[in-house]
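1. From the sequence below, what's the structure:
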Amino acid sequence: MANEAQVFGVGRPKVWSIPPGADFLRALATTLAKETHLSEQPDALSDAIIYVPNSRSARALILALYDAAGEKSILPPDVRTLGDLESEEAPPNAETALVGLPPALSPARRLGALAALVRKFYEAEYRVDLPPASALAAARELSRLLDQAALSAGADWTKLDGLVEESDLAAHWHRSVAFLKIITAAWPEWLNDNNSMDPFARRLAAAEALAADWLANPPTAPVIIAGSTGATPAGRVLMKAALTLPKGLIVLPGLDMDADDEAWNAIRQSVSHPQNSLIDALDHLSVAPADVAAWPGIKEHETDTARRRLIHEALAPADATADWRATLKVLAKATGSTVEDFAVDALSGLTVIEAPDEAAEAEAAALLMRETLETPGETAALVTPDAGLARRVSALLKRWGVDVPPSAGVPLGRTPAGSLIGLCASWAIDPSEPVALTAALKHGFVKDRESLPVLERHFLRGPRRWRDLAGLRESIDTRGDIEPYASFTRDDQDVAIALVDRLIAVFDETDADLSVETLVDGTEGAERIAALAGRISEAPLPWAGEDGRGATKLLESISELSGQLGPMVPYALVDLIHAQSSQMTISAGIVEHSRLSIWGPLEARLQSASRVILAGLNEDVWPHRPAPDAFLPRRFRQELGLNDPEDRLGLSAHDFAQLACAPTVVMLHAARRDDAPAVASRWVWRLKTLAEGALDDKAAEALAPVGGHPLDWVSAMQDRGTGTLPKDFPVEPKPTRHPEGWPKRLSVTRIDLLQRDPYAMWAENVLGLETIDPMNAPLGPAPRGTAIHHALELLEEDGAPKTPQHLMALLEQELARVGEPKEDWVARRAVWQKTVDWYLNWRATRDTGGTKPKLEVKGELDFDIAGYPFTLSATADRIERTATGDLVIVDFKTGSPPSDKEIATELSQQMPLQALIARAGKYEGIAAAPVAALEYVAFKAKPDSRVVGTSRALTATPGELADKAEEGMKRLIANYRQPDTSFLSAPRVKFVKYDNGFNRLARRAEWAGDTEDGEGDNG
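-> Next up is the predicted model:
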């Protein structure tokens, strides 16, 4: 083997670098295999120790070594993970055996202990019992600050008190600094009392112990630290020790080998620069950048060199990039080409695409990945820190049967098992709450849910009229008495009652009803919730697979947390479960695709693909702005020796630079995100600026896709109706389809609806849709009106006293039965009393000719219109017969009745049409007679009565109004029996009092300027 290919040996460099854009792990494996003759000696590296940033890199390196050995069986080296700065990779446990270290705290126990200290602080300082979920949120911030201190070599908390005394801070900062004594004083004391170590401190101690062992007993086998930027103290300790070993090597990722001393000095001052952590590590190791060698065996093409130089320049410190054109000339001269040729080479294979929004961005990414599969052997990787975008692309790929799960995993709460635990937790604190009950029973794991649609549709919607499952059972059993015209049957009631009985038994068996508890032990409560989840689901579904293991870990972490927090109210336990499940992530449990990947920036480190798609390149997405310190003034950080938060931007920029130098790269960003204008990432802006400085108006063409534009593909899919709506989809719906001869039967109120909102009539009668009440809805006008009507009907029963006391009792009874809260009745009792007194006075003045008025009378009248039969129906609230034998029709309204102007314009024909039915003798039990009056009675806070047709807006007899209404009705029905008549959405919006339930279906907000809730001017 030629000497220049050797990496081990006397006089060979100890620190190497693999350039960005190269397949890092494959280049590392290829040279190591060649150096050690791995194909001939399968155990050549079996004693070697190789450190890589994360477990994904470790798996990929072993596979690369297998390939480099000619796909022969090998004894792999001991590949360990250093742990990424942002990841939760465990510290290298193999080293802890070298020293008697106390055990490291688990993440859950650490958070629980910190949260307990937070609660203790608030109790001592403010006499406040802080809810566990709030304490946990504060503990997470403290944990983050502890991690930052552990990762900062010179952190010194003893300076904090002095800084506070010397600084003129706002009062809240003084309180925050006092709060920080939890980690400066209380936390070390807690660790000592509990014989525990903080995870990062233990990691550093383990690294120091290993380094000492290496110095005392130097390994003769290779020890290689590869792919680390040296951003952690533990990593730097191992790096420094590796330099002293006979076969110790450090292989850095993407060190800028072209930077001069002036550039390195500028980089040292810019913590957000991608090379900053690398130069800091080299300074710590006392290694000059010029002493770092290029890893052997890598051939760079001109385009690779140009791309690398351009990307490094695009990410250079801002004060070093003032004169772009002069910089471009220097870069071009270094490569021996003109500025334009240099830029063309650098941008070869690089594409920048601005999508109109994140939906189109996801579509474009999915199409690019799908296109990759058309070329045998090609691979593609989508890299984005936006978990939502990653999940969306994964879902879009499933349209073609391509399953590519995001490697970063999903929050446990979004998995089947995790979501079931969360739903059961919410359900346990109020077992009869409609939303919680329905959500839990609708879960895919639940075995007994066949009867749920009946229970949900008929008995859980509208106002809640019960407080527990027994009350729900009683409500279902008596609902038929309250709603005599309801759509459910007695069989429906029996089916729903049977389901509720089974749920009562489930809670009795599991003791999971936490609503009866004042305080609950977290471990015990979690076990009862777990028992509830297991009892209602098909065994062993909640605990099977990756998400099942995650659910088990969730319950274990809740047990650890609650062990520190002590007993808590049930709501706090449920908040704790939801908070923990949102923080825990698990893998999707799906085998990774052989050619396509979706990675986060952490998972993408040291990985490669034929086509790299960088998506989510918008400011505050990638790079993500560092979170502000919750408790520490930022200007204190440097005084305390804490790292600058901007160093995370530097690591993020390094990830971007490594990926952006791949041979084929597509960068995606959106012009709008979350329905608001978005700004492209600073890295994209700098790259575009350099391109425009070199190529002027040719820059856009150089950055454009080759071989078809992904956004054109998205547009083509829309034109074919695939995915989103086609471009020419009509905005305002104007449906015309309806059954032959429709409508054949309508009530008088439906006649008014057909005039005011034809689209709602079409949706109900042609599409067969119906509106349903939301759960836990406040008592609406319809059930309130039904209750008042029923109370007035009961008042007229024989033997019923016609007194204010009796009518008040009837109103209270009926309103309570339809869900009127007792407190609402008490609050409005005086108002109801005035209304009752007025009504009884009005009733006493009625001329009924000594006969008993008829209430809730049904009637029908048949017609033949446009060649088809038609039936008009009505239910009159009250019909009186006067002493002269004429009829008076009374309609009760709990709101404002229609005005005479509305009746005159034929937009409210309910009363005239009732007169039409009455004079024809078509009301049940009421003989034909002239209608003497049509009267509205407003039974409300300010009661009133009004006779229709006696105002300046309308002067007409009931007979004249009936004749006009009949003519208008026939004309209306005939019109809507024409096949080309459109059913418009609220064409006379001024006269529509409220949304009839179909404004969203009609998309009124898109074309009528209505408000988001669909009501617009309808109010």
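
2. from here on, contacts and neighbour counts on C-alpha atoms
-> Fine.

3. what number of residues lie near Ala691?
-> When counting by other CA atoms under 10 Å, one arrives at 26 neighbours for Ala691.

4. shouldn't Arg467 be in contact with Ser432?
-> Yes - here Arg467 reaches Ser432: they are 6.7 Å apart, a contact under CA atoms under 8 Å.

5. So which of these two has more stuff around it?
-> Ser432 (25 against 12).

6. Quick one: residues contacting that one.
-> With contact taken as CA atoms under 8 Å, 6 or more residues apart in numbering, Ser432 is in contact with Trp466, Arg467, Asp468, Leu469, Leu472.

7. Assess the claim that the third one and Pro431 are in contact.
-> Yes - with contact taken as CA under 8 Å, Asp468 and Pro431 are classed as touching, separated by 6.7 Å.

8. Tell me which of the two has more neighbours.
-> For Asp468 versus Pro431, neighbours defined as other CA under 10 Å are more numerous around Pro431 (23 against 14).

9. that older thread, joint contacts of Asp468 and Pro431?
-> By CA under 8 Å, 6+ apart, no residue touches both Asp468 and Pro431.

10. Show residues contacting the helix or strand hosting Trp427.
-> In the assignment (DSSP states H and E), Trp427 maps to helix 416-428. Contacts of helix 416-428 with the rest of the structure, by CA under 8 Å, 6+ apart, involve 412-413, 433, 436-437, 439-440, 443-445, 512-515, 529-530, 532-533, 541-543, 547-548, 550-551, 574, 577-578, 581.

11. Filter those residues down to the buried ones.
-> The neighbour count (16 or more other CA atoms under 10 Å) marks 412-413, 433, 436-437, 440, 443, 445, 512-514, 529-530, 532-533, 541-543, 547-548, 550-551, 574, 577-578, 581 as buried among the contacts of helix 416-428.

12. Here is a second sequence; please produce its structure as well for comparison:
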Amino acid sequence: MARSGTIFSIAPHAPFLATLADAIIDGRVAPGWRREGPFWLSDFTIYLPTRRAANTLSRILADRLGDTPMLLPDIRPLGGDDPSQEPFIPPYEPVELPGAINRFKRRLLLAEIIERWLAVTGEGAFSAPGLGGVSGAPNGAEIFALADSLGTLIDDFTIARRDPRSLKSIESDQLPAQWQEHLDFVTFVLDAWPQILAGEGEMEAAERTNILLERKAASLALVHGDRPVVVAGSTGSIPATADLIASVAKLANGAVVLAGLDTRIDGGTLAALDDPKRNPHGHPQYGLARLLKRVGTLPKAVTELAPEEAPRTKILNAALGLPDATAQWQTVAQDLGAELQAGTQGLSLVVARTPEEEARAIAVCVHDALDHGKSVAIIAPDQTLARRICAELARFGVPLDDAAGTPLLLSRAGRLVRQAVSVLANGLNAVDIMALLRNRHVALGLGRGAVAPASEWLDLGILRGQRPLPGFDGLRRAVSDNRDGITRRPALKLDADKAQAVLGLIDALEAGLAPLAGLMARDEFAASAVAEVIGETIERLRDVPQDEKIAPLEGEDELARWIELAARQGARGPRLSGGGLAFALEGLMAGQSVRPRQPDAEDVQLFGRLEARLMDADRVILAGMIETVWPEVADPGPWMSRGMRLAAGLEPPEKLHGLAAHDFLMAAGGPEIVFTLPERAGTSPANPSRLIQRLEAFVGPEINKKMQERGAVWVEMARRLDATGLPPQPAGRPAPKPPADVRPRKLSITEAETLLRSPYDLYARHVLGLRRIDALGADPDHAERGTLIHDILGDFLTEGHDPQSADAFDAIMAIAQERYGRLDAIPARRDIWLARFGAIARAFLEFERDRPQIAWRMAEISGSIELPLSDPPFVVSGRADRIDRTRSGGLEIIDFKTGQAPAPKEMKQFFAPQLPLEAHMARVGGFVGAEGQTENMAFIKLSHGPKALEITQYAVPDGMSLADAIDTSFTLFQNHVAAMLLRDDFPMTARVLPKPSQRFKGDYDHLARTEEWTLLDGGEEGE
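-> Reported below is the predicted structural model:
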């Protein structure tokens, strides 16, 4: 039982540390201690939850004392002192405790145990279907995630001081088979874990802390005597801490200062908070009520140190009450009367569209506070949001870093590691190669001055739209193909110097990744081997010539420490594989952070929830107020269900909700509070935090509207931050009129239809000189696969194969095997495409064998003609898929389509001029060796379905012969060339006659801003 007058509380509306300092100085706390001379304050020992709170209290006390000469008190963070620093206090002999096992080493040991458990087979073996979301063989990342969750469960048992034998009290016969297996495994691990730690010569950090706190509690009276001891700000959620607080309360001059206790809690509420069946764990007073019960006092006996009652605290306590109390909200709100308006006057609610906009609005809000000389505290439990806020503040020149730091894997050093591993794990994928080479810290012994341009040449000359053969030798072969003209339409043709530079870059990259490649080629290896190889690989990647200085790399010191730590682990940990290393990296580097190096702005601080519990500022911003962030998900983990945890004597996961609610209560009590939340998180709607929803429901729609109006100011300013100040001007249909001498004097036959439908595309291509560059690392699309089919069918004939021969199918599939080998690195998908092509090949051979009238077949034949329309003459060129000579001496022209063939209506209206132009070129000798009159023209659609080859004969207008249609089509083409390309005054308009059946975007639609003006014009797509 605590002595009367030793338990205090500071309400949320009062600044906690400042109020505590005042109460210590003016004698309200430890009133029996004489406050005379320069040493009285140094006799105080004060325990606080965090080191940051301890440092802040020291500064506040120094400010309060001013010029008065005084020694400050001994302020310590809760958690216990190291045994080596303990004084000799009879009869409490000093102890030599083993060191605490570091989390990385523990993760490896637990992951190794889990891996062996999951690998057990045979009768009576454990199985883990669906364990932690794992189905099938788990990869390294999943095993490490399971190890972390198992470590958290070990911590829960250790902190709660529960004997693992309590698991035997769970009636496993009533559990599903999966939970029974999990329970057996957890029981085994908890029984064996102390022996495993003893073998390592270490102990659990939580157990070590428990021992130190227990020794501290037992020795308080002897160590401090009648000198004042104050413990402040703790909720006593750790049983050992609660015992220490209870011991302090019994001291002659001991004092316990709670944070945000509602001293008006009635007996019914206390009984509800003490009844697990009513699930009170999410209530902000739950932890404090349990602590008071442990101390042996009631809320009404607690002395409030806040100077006076405040409406804000009343509102928060009412809004966050038990579920049964919500029925009385209207009555409570009416009783508050004018206090309801006064208590919410300083509250603002920022509702942004996205987390990015939320961070920008917070930055604007911070900037405004600094302009008015106010201090700001930002509380952001979401580290991603915290980093966004820091980035947005940087545009205002406000230096701020997340105190939690950047995860090592997401730092620049970690990014370099991930990029190096991804290049090899993904089989030299183009995107991964360029991501690594564009990292400014990659020098490869050549220096960035050589790596950067060679990387661009590798990108444009080898990787864009090309399919190099596997491995580094495949990249070298692609360089040779580019130089020899084998590469079809590369984005960049390499000259000798560029090719040599690219080859040197490939050699350097292969040498730089060699240690990592050697490791990943092994069947299995330990985490220590990964660390050693990563260290060597990073050193090679960052190697610079002797005359250059190596650029500093964010996180390099932390990475070096991680490598040193991991390298010491020997064979500990699960067996890793090269294919799974990219996944395992997250688990290997989890928990390692890169701390900020630059000092924060003096008046702006960024906190997590625990750090912010006792801190205050003129303006407090509670960021990320959505479910899953504040509060977090109450997940019991994959090893034990909620009911199993309760049966074992552990707290349910909803305890986290109670801590989050208490942190919200303490943070929201200041004079000026800004709540922020996004409407969407990722691709899904975001649900506002239940704490915000309760507050909004309690204060009512009118006050809630005012809160949102005050917050909308910051959102509007954030949206205007990047605005130009001018209203958006929609684009009109472009119709440039370039001079005739810059318009094209040469067209391919495939561009003839473009000339009819969208001359602007020819303007962009030939006048502006713009060409579409394939996306880096893009999957093969329909057009590329169609081109490949054309090439295979063409190569089959140009290589001299006879469709009539018995081995024709094997010959054409051999060509396909070689060509498809470059198309896709995924064997299963490549096999599907080959199977589909097999259907096309059979139909193609059957089609050719049913054409006895053909005497000679010519595939992929190129030609050109000159039109005497200008000086120099206008040139028309092209390549025909097939021109076959019949036994009568005439020609048949075929165009193979993997897409849609032109509709007969389009042919009759001369909107499909390609085949007629090819026929005209053949008639006038444009195709050498294929001269003559055309007897037939057809489109053949290639597909793998039932109609593998669907023939569409060229349709001529009614009453017109094929020869007349060819002549008319050519005449119209000449007229269009003369009107559109040889005159200055004719506009080259975009999408004059858009193709109704076209469902894909053109190469220049984005340049023409087509989607803007087609909407304004009424959507001509359907015309």
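
13. mean distance, the helix holding Trp427 of the first structure to its aligned residues in the second structure?
-> Compared with the second structure after fitting, helix 416-428 of the first structure deviates on average by 1.9 Å (mean CA distance after the TM-score superposition for the first structure).

14. ok now that helix, how far from the chain's centre?
-> The chain centroid and the centroid of helix 416-428 of the first structure are separated by 17 Å under CA atoms, centre = their mean, to the nearest Å.

15. hang on, isn't Thr344 of the second structure packed against Lys314?
-> No - judged on CA under 8 Å, Thr344 of the second structure makes no contact with Lys314 at a distance of 10.9 Å.

16. May I see the buried residues of the one helix or strand Asp810 of the second structure maps to?
-> Here Asp810 of the second structure, judged by DSSP H and E, is contained in helix 808-820. Under the neighbour-count criterion of 16+ other CA under 10 Å, helix 808-820 of the second structure has Ala808, Phe809, Ala811, Ile812, Met813, Ile815, Ala816, Tyr820 buried.

17. helices or strands up against that helix?
-> Here helix 808-820 of the second structure touches helix 782-798, helix 827-849, going by 3 or more CA pairs under 8 Å, 6 or more residues apart in numbering; DSSP states H and E.

18. ok so, going back, please identify which of the buried residues of helix 808-820 of the second structure is nearest to Arg645 of the second structure.
-> Using CA to CA, Tyr820 comes nearest to Arg645 of the second structure of the buried residues of helix 808-820 of the second structure, at 55.6 Å.

19. Around the residue nearest to that closest one when sequence neighbours are not counted, count how many other residues there are.
-> Using CA to CA, 6 or more residues apart in numbering and skipping residues adjacent in sequence, the residue nearest Tyr820 of the second structure is Arg830, 6.9 Å away. Taking other CA under 10 Å as the criterion, the count of residues near Arg830 of the second structure is 17.

20. and what of Thr415 of the first structure?
-> Burial measure for Thr415 of the first structure: 21 neighbouring residues, criterion other CA under 10 Å.

21. contacts for the helix holding Asp810 of the second structure?
-> Contacts of helix 808-820 of the second structure (CA under 8 Å, 6+ apart): 788, 792-793, 795-796, 801-802, 830, 834, 837-838, 841-842, 845.

22. Buried members of the residues you listed into PyMOL, please.
-> One line in PyMOL is enough to select the buried members of those, burial here meaning 16+ other CA under 10 Å:
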select buried, resi 788+792+793+795+796+802+830+834+837+838+841+842+845
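
23. ok, now which ones touch the counterpart of Asp156 of the second structure in the first structure?
-> If you follow Asp156 of the second structure across to the first structure using TM-score structural alignment, you land on Gln148. Contact partners of Gln148 of the first structure, counting by CA under 8 Å, 6+ apart, are Leu642, Asn643.

24. how close does the strand or helix carrying Gln148 of the first structure sit to the second structure?
-> In the assignment (DSSP H and E), Gln148 of the first structure maps to helix 132-150. Mean deviation of helix 132-150 of the first structure relative to the second structure after superposition (mean CA distance after the TM-score superposition for the first structure): 2.2 Å.

25. Would you mark the buried spots in the very next helix or strand once past that helix?
-> Toward the C-terminal end, the helix or strand that comes next after helix 132-150 of the first structure (DSSP H and E) is helix 160-166. Using 16+ other CA under 10 Å as the test for burial, helix 160-166 of the first structure gives Leu160.

26. Now do helix 160-166 of the first structure: everything it contacts.
-> Contacts with helix 160-166 of the first structure, where a contact means CA under 8 Å, 6+ apart, come from His174, Val177, Phe636, Leu640.

27. Could you do stretch 11-21 of the first structure as well?
-> Taking CA under 8 Å, 6+ apart as the rule, stretch 11-21 of the first structure contacts 6-7, 24, 27, 243, 248-256, 291-295, 304, 308, 657-663.

28. Tabulate the contacts of helix 808-820 of the second structure in a markdown table, adding columns for distance to Ala527 of the second structure.
-> Below are these laid out as a markdown table (distance: CA to CA, whole Å):
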| residue | distance to Ala527 of the second structure |
| --- | --- |
| Leu788 | 44 |
| Ile792 | 47 |
| Leu793 | 51 |
| Asp795 | 50 |
| Phe796 | 52 |
| His801 | 55 |
| Asp802 | 58 |
| Arg830 | 34 |
| Leu834 | 40 |
| Phe837 | 45 |
| Gly838 | 46 |
| Ala841 | 50 |
| Arg842 | 52 |
| Leu845 | 56 |
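
29. For Ser943 of the second structure, state which of the contacts of helix 808-820 of the second structure is nearest.
-> For those, the closest approach to Ser943 of the second structure (CA to CA) belongs to Phe837, at 8.2 Å.

30. what's the helix or strand for Arg635 of the first structure?
-> helix 634-640.

31. That helix vs the second structure, average offset?
-> Per aligned residue, helix 634-640 of the first structure averages 2.3 Å (mean CA distance after the TM-score superposition for the first structure).
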